[in-house]
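# how would this look folded up:
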Amino acid sequence: MVYISSAFAILMAIMALVIRMKASARPVSTKKIILPPLFMSTGALMFLFPVFRVTPLKLLEAVTVGLIFSIFLIKTSNFEVRDDQIYLRRSKAFAFILIGLLVIRIAAKLILSSSIDLGELSGMFFLLAFAMIVPWRISMLMKYRKLKNGCSDMNFKHI
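As a prediction, this is how the structure comes out:
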């Protein structure tokens, strides 16, 4: 089961890279920044089932690691103005960071799966991912609004 979920994680990472590359070709909007964590939040329903519940200490560990990982995503997500529109700037570092995080995640899953129940480990990785995406998207929203407000003052022409 650990190998199947790891293969699924690899497919999801590839999909995230493709989506990120396509996203940089279209203008950004508040909705495009906010919706992914909202959609992901429905995954918290997994905690209705006891098999996925984690102890407070494991919750703290997962959230802390997620917050640390979010720093890398925040640092590599920037915007640029093109044709009077705001776009996400492509970053070569983003792909390497995403792959690095995936390798760390798979290694941690293989190591921890021998000592932590698979359901509880799944809950921890959901918390890690959610704690990573929320600050990243909040940061993106703040950068986007700052740029948008600055551009509307200058009518997008001087940037």
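
# When you work out contacts or count neighbours from here on, use the C-alpha atoms and nothing else.
Fine.

# ranges for the helices of the chain?
Counting by DSSP state H, the chain has helices at residues 2-23, 30-41, 56-75, 92-112, 118-154.

# Burial-wise, tell me which of the ones you listed comes out on top.
Most buried of the helices of the chain by mean neighbour count (mean count of other C-alpha atoms under 10 Å) is helix 118-154; its value is a mean of 19.

# From the chain's centroid, how far away is that helix?
7 Å (C-alpha atoms, centre = their mean, to the nearest Å).

# ok, now stretch 115-122?
21 Å.

# of all the helices of the chain, which lies closest to residue 49?
helix 118-154 (9.4 Å; C-alpha to C-alpha).

# got the angle between the closest one and helix 56-75?
Helix 118-154 runs at 30 degrees relative to helix 56-75, counting by axes from the mean of the first three to the mean of the last three C-alpha atoms, to 10 degrees.

# To check against the first, give me the structure of this:
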Amino acid sequence: MFWIIASTIVAFFMASLMIIVRLKASKRPASVKSIILPPLFMSTGAFMFVFPEFRVQWMQVLEALLIGVLFSFFLIKTSKFEIRRDKIYLIPSKAFALILVGLLIIRMVLKLIIGSTITLGETSGMFFLLAFGMLVSWRIAMLFKYKQLERQLKVPSSS
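A predicted model of the protein is given here:
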């Protein structure tokens, strides 16, 4: 029970931090680097699978990644860019914080359900994969949106 409470507190702290980072990011121009670095940084967490207690079966890997991709659709819908002063900015969405908290609550409920049938290590592995699948698919969609606007910036205006 301690680990469930501790992981819930950590998850809410991380979600709050993500909201703050997202709001600050909207004040600076976006870049390809700022879009692709978070999944690269998160990928180091895959080293957890070196330890047997975190390993999951291939079907669980697919399930977790698929749910992560499905969850990412909410984030993709709220991630929009705009061009200001010949730079591309991420538009802060009022719905982003609500969606993030909603996804967090859904993840907590799933964790309670799944955690009662598999070990803590397997649950951790699955939720890492869920979060990674969500982050990667969200960031790929953001990169496509960013690149579309970048092409618009490079097209000379016809007068």
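
# How close are the two chains, by TM-score?
The pair, once superposed, lands on a TM-score of 0.94 when counted by TM-score structural alignment, normalised by the length of structure 1; 156 aligned residues with a C-alpha RMSD of 1.3 Å.

# returning to that earlier point: let's have the helices of structure 1 in CSV, adding distance to residue 83 of structure 1.
As requested, those are exported to CSV (distance: least, C-alpha to C-alpha, whole Å):
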stretch, distance to residue 83 of structure 1
helix 2-23, 16
helix 30-41, 18
helix 56-75, 24
helix 92-112, 23
helix 118-154, 12
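
# of all the ones you listed, which lies closest to residue 84 of structure 1?
Once these are compared by C-alpha to C-alpha, helix 118-154 is nearest, at 8.7 Å.

# returning to what we had before: compare the helices of structure 1 and give me the one nearest residue 82 of structure 1.
Using C-alpha to C-alpha, these put helix 118-154 closest to residue 82 of structure 1, at 11.4 Å.

# how close does the closest one sit to structure 2?
For helix 118-154 of structure 1, the mean distance to aligned residues of structure 2 following superposition is 0.7 Å (mean C-alpha distance after the TM-score superposition for structure 1).

# angle of that helix against helix 30-41?
Computed by the same axes, to 10 degrees, the angle between helix 118-154 of structure 1 and helix 30-41 is 170 degrees.

# among the helices of structure 1, which is nearest residue 50 of structure 1?
helix 118-154 (8.7 Å).

# any idea how far the counterpart of residue 147 of structure 2 in structure 1 is from residue 36 of structure 1?
Aligned by TM-score structural alignment, residue 147 of structure 2 pairs with residue 145 of structure 1. Distance of residue 145 of structure 1 to residue 36 of structure 1, computed by C-alpha to C-alpha, to the nearest Å: 17 Å.

# Then residue 139 of structure 1?
In terms of C-alpha to C-alpha, residue 139 of structure 1 sits 14 Å off from residue 36 of structure 1.

# before we move on, what about residue 12 of structure 1?
14 Å.

# go on, residue 116 of structure 1?
Distance from residue 116 of structure 1 to residue 36 of structure 1, by C-alpha to C-alpha: 28 Å.

# residues contacting the nearest residue to residue 141 of structure 2 once chain neighbours are set aside?
The shortest distance from residue 141 of structure 2 to any non-neighbouring residue, by C-alpha to C-alpha, 6 or more residues apart in numbering, is to residue 76 (6.6 Å). Residues in contact with residue 76 of structure 2 (C-alpha atoms under 8 Å, 6 or more residues apart in numbering) are 138, 141, 142.

# In structure 1, what residue corresponds to the first one?
Right, residue 138 of structure 2. By TM-score structural alignment, residue 138 of structure 2 lines up with residue 136.

# ok, the counterpart of residue 15 of structure 2 in structure 1 to residue 101 of structure 1 distance?
By TM-score structural alignment, residue 15 of structure 2 lines up with residue 13 in structure 1. Here the criterion is C-alpha to C-alpha. By it, residue 13 of structure 1 lies 10 Å from residue 101 of structure 1.

# Which contacts among the contacts of residue 76 of structure 2 does structure 1 share?
Here is what carries over to structure 1 from the contacts of residue 76 of structure 2, by both residues aligned by TM-score structural alignment, their matches' C-alpha atoms under 8 Å: 138, 141, 142.

# The residue nearest in space to the middle of structure 1 and residue 5 of structure 1, how far apart?
Residue closest to the average C-alpha location in structure 1 (C-alpha atoms, centre = their mean): residue 133, at 3.5 Å. Computed as C-alpha to C-alpha, the residue 133 of structure 1 to residue 5 of structure 1 distance reads 20 Å.
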